[in-house]
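S.K.: here is a sequence with its predicted model. Questions after.
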Amino acid sequence: MPRERLSVVVTRRLPEAVETRLSELFDVRLRDTDDPMTRPELVDAVKTADILVPTLNDQIDAGLLGQAGEQLRLIANYGAGVDHIDVATARQRGILVSNTPGVLTDDTADMTMALILAVTRRIPEGLAMMQKGGWQGWSPNAMLGGRVGGRRLGILGMGRIGQAVARRARAFGMQVHYHNRRRLRPEIEDEHEATWWESLDQMLARMDVVSVNCPSTPSTFHLLNARRLKLMKPSAVVVNTSRGEVIDENALTRMIRAGEIAGAGLDVYEDGVNVNPRLRELSNVVLLPHMGSATVEGRIEMGEKVIINIKTFEDGHRPPDQVVPAML
């Protein structure tokens, strides 16, 4: 007698290839629209599914997990970040959590470099001028930006993505510096020609560009707060492709408006889609709609990771990308 297929609930629309494969392997419930699930829909999902496949928009907190049925045994997150999931509570209830690390590293690092170039070379300002038909021709002093080569780049969080940013930055002739919870092994530092700063404060005071590449955890919330942002040079810029909560967005906005920081390139925001309206008014701020990992290839590879984690669990083994509280 064939084994009954696992019940899988997916909270958002995924690439067609991923949805097709999920449908072939499991008893899957897919979304008809790309709207996030409402809280009642999430409650129904955890009450009925064997496997939940959420995304970063879904708050899988203790209250939701408390309403889960006994059949829910795996939360196979579609994404690397799991700050929206109460991993500790899930573990206490015997629910495993997995994610999709590694597949978005290069895509996010590419976007980090794009933001660095966009801010320092004033690309969006030039684009806006051309779209409005305001260009009057070439001039020696028009649209002057700054040269990237030779600038000091301070990477906050030297994990997979941070190191990928370092490789790209070196190719552009930047000097790589970093602050991390733990110093990298000497051979890795040598590979990236990277200088470690034990003191984040001291690093920030000396950098021309600061790139945020650390995860969102209780210890990194507002890591770049008003006090630390004031340590930066007025000519420095900040780029964030990680999580918005790492930066005190209001403080950053005030300082850019006051000319105390030269600019910023942001792909993520402290309050999700509710971007500080004052940021939108600043010509030296580049805002993107959380598209750092938005490539067709990356999204499909994320889905493949989700499927592998579910299949491995179904076969009675530990998912290869299982997340435990000690990792956070």
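M.R.: Alright, I've got the coordinates.

S.K.: when you work out contacts or count neighbours from here on, use the C-alpha atoms and nothing else.
M.R.: Will do.

S.K.: my read: L266 touches V237, true?
M.R.: No - here L266 does not reach V237: they are 10.7 Å apart, not a contact under CA atoms under 8 Å.

S.K.: the two: who's more crowded?
M.R.: Using other CA atoms under 10 Å as the criterion, L266 and V237 rank with L266 on top: 27 against 24.

S.K.: how deep is G272 tucked in, by neighbour count?
M.R.: 13.

S.K.: the closest residue to it other than its chain neighbours: what's it in contact with?
M.R.: Closest residue to G272 apart from its sequence neighbours, by CA to CA, 6 or more residues apart in numbering: G244 at 7.7 Å. By CA atoms under 8 Å, 6 or more residues apart in numbering, the contact set of G244 is V268, Y269, E270, D271, G272.

S.K.: of those, closest to E189?
M.R.: V268 (27.9 Å; CA to CA).

S.K.: quick one: the closest one and V246 touch, right?
M.R.: No - using CA under 8 Å, V268 is not in contact with V246, being 9.8 Å away.

S.K.: how about stretch 251-261: buried residues?
M.R.: By neighbour count on 16 or more other CA atoms under 10 Å, the buried set for stretch 251-261 is A251, L252, T253, M255, I256, R257, E260, I261.

S.K.: got it, and stretch 315-327?
M.R.: Residues P319, D321, Q322, V323 are the ones in stretch 315-327 that count as buried (16+ other CA under 10 Å).

S.K.: can you give me the helices for the protein?
M.R.: Applying DSSP state H to the chain gives helices spanning 16-25, 39-48, 62-65, 87-92, 105-120, 123-132, 160-171, 186-192, 200-204, 226-229, 249-257, 277-280, 296-314.

S.K.: dropping in the other structure now:
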Amino acid sequence: MTDKSDTRRVSGKPRVIVTRRLLPDTEARMGDLFDVTLNEQDKPMSRAELIDAVRSCDVLVPTVTDTIDRDLIDAAGERLGLIANFGAGVDHIDLAAARQRRIMVTNTPGVFTEDTADMTMALIISTTRRFSEGFRAVQEGRWSGWSPSAYLGHRIGGKLLGIVGMGRIGQAVAHRARAFGLRIVYHNRHPLPEAVENMLAARFEPDLDKLVAEADILSLNCPATPETHHILDARRIALMKQGAYLVNAGRGELVDEKALIAALAEGRLGGAGLDVYENEPDVPAALLKLPNVIAMPHLGSATEEGRGAAGEKIIANIRFWADGHRPPDQVLDTLI
């Protein structure tokens, strides 16, 4: 765990800079408690703006749209003591560099679990049933009426769902999938306790290649790390069943997009439901042109309840830190 010297007491209101717009109630509460600067335009901050921010604040509140790498952390002023991330994922933050500068990092774990699992399940259903194609036909005036052979998708009951990453979100997806009659196999660094496996009716598969080849629907719910970068690359995509479906509500970096586009265009895969992309917000035009792709604008956590709860966690983390106490959501060294 981070050394106790990383905590500090701030005299007066801590200087806080928030990189994106948050919910109004969260911003108002921050204004009452802290000396806060908000991003009124709600546009991703430029590199120069981020450098100016870390040089002048006690606390930076970034989101997944901000790259907090070693160079940025090295440019920080002596005041910066806390990076209070909005979101559970911290793959955009160089934790080792922060540790070396004795800058604490916190996140907001658990608040988006149910929302992201809902999104994953929606993508599973929508992709296998070709809802996106049907919607486009109606929207573009191409629908000519009901037909017994039009827009035929697949029933998901009885199909095998392969889940890569069985943390909070993966387990929440499995819980929902079981209610829809899906058979569940998962891959994880370690198997879940037997009691949890029994509750979810889930089977552990230690061989990722075998799971990929076995699944009718593959759901990626693991974090982005150097080890998981392109975990679904061209070789593994080639292992997938003819007509299998991919759903990714995790991180765009998990998938080799070029290889995925090729497999979809060639008809080797049945379709893909995507909420994240390799180079957000840039989405390849070739991907968007494919009729068997549902592309969402990173909406997995987009609920008022989840975003509000994340704001509450951030405020609590800042207050604990500013008072010289260890924040409840400190990111531990084990994640570095």
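M.R.: Everything's here; your move. Source: prediction; values computed, not measured.

S.K.: circling back to that earlier point, now distance to R181 of the first structure too, for the buried residues of stretch 315-327 of the first structure, in a markdown table please.
M.R.: Output for those, formatted as a markdown table (distance: CA to CA, whole Å):
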| residue | distance to R181 of the first structure |
| --- | --- |
| P319 | 26 |
| D321 | 22 |
| Q322 | 22 |
| V323 | 19 |
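
S.K.: quick one on the thing from earlier: aligned partner of the residue nearest to G272 of the first structure in the second structure?
M.R.: In the second structure, the residue paired with G244 of the first structure according to TM-score structural alignment is G252.

S.K.: any idea how far that match lies from V212 of the second structure?
M.R.: To V212 of the second structure, G252 of the second structure is 18 Å away according to CA to CA, to the nearest Å.

S.K.: equivalent analysis for N221 of the second structure, please.
M.R.: Counting by CA to CA, the gap from N221 of the second structure to V212 of the second structure is 14 Å.

S.K.: neighbour count: those two, which is higher?
M.R.: V212 (28 against 25).

S.K.: what does the more buried one correspond to in the first structure?
M.R.: V212 of the second structure maps onto L204 in the first structure, by TM-score structural alignment.

S.K.: what's near enough to touch the residue nearest to its match when sequence neighbours are not counted?
M.R.: Spatial nearest neighbour of L204 of the first structure, excluding adjacent residues (CA to CA, 6+ apart): M232 at 5.5 Å. By CA under 8 Å, 6+ apart, the contact list for M232 of the first structure reads L204, A205, R206, M207, I261.

S.K.: Throw the residues you listed into CSV and include distance to A109 of the first structure, thanks.
M.R.: Formatted as CSV, the contacts of M232 of the first structure follow (distance: CA to CA, whole Å):
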residue, distance to A109 of the first structure
L204, 20
A205, 23
R206, 22
M207, 19
I261, 23
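
S.K.: what does I124 of the second structure correspond to in the first structure?
M.R.: Superposed on the first structure with TM-score structural alignment, I124 of the second structure falls opposite I116.

S.K.: for P148 of the second structure, same thing?
M.R.: Correspondence of P148 of the second structure to the first structure, assessed by TM-score structural alignment: P140.

S.K.: need the nearest residue in space to the residue most central in space within the first structure, chain neighbours excluded.
M.R.: Taking CA atoms, centre = their mean, the centroid of the first structure lies closest to S242, which sits 3.5 Å from it. In this structure, S242 of the first structure finds its nearest non-sequential neighbour in N213, 5.1 Å apart by CA to CA, 6+ apart.

S.K.: how much space separates that neighbour from E125 of the first structure?
M.R.: N213 of the first structure sits 25 Å away from E125 of the first structure, going by CA to CA.

S.K.: what of V306 of the first structure?
M.R.: To E125 of the first structure, V306 of the first structure is 40 Å away according to CA to CA.

S.K.: likewise R21 of the first structure?
M.R.: From R21 of the first structure across to E125 of the first structure, the span is 43 Å (CA to CA).

S.K.: more neighbours: which of the two?
M.R.: Under the criterion of other CA under 10 Å, the comparison of R21 of the first structure against E125 puts E125 first, with 17 against 13.

S.K.: and that one, what pairs with it in the second structure?
M.R.: For E125 of the first structure, the aligned position in the second structure is E133, judged by TM-score structural alignment.

S.K.: same question for V268 of the first structure.
M.R.: Counting by TM-score structural alignment, V268 of the first structure lines up with V276 in the second structure.
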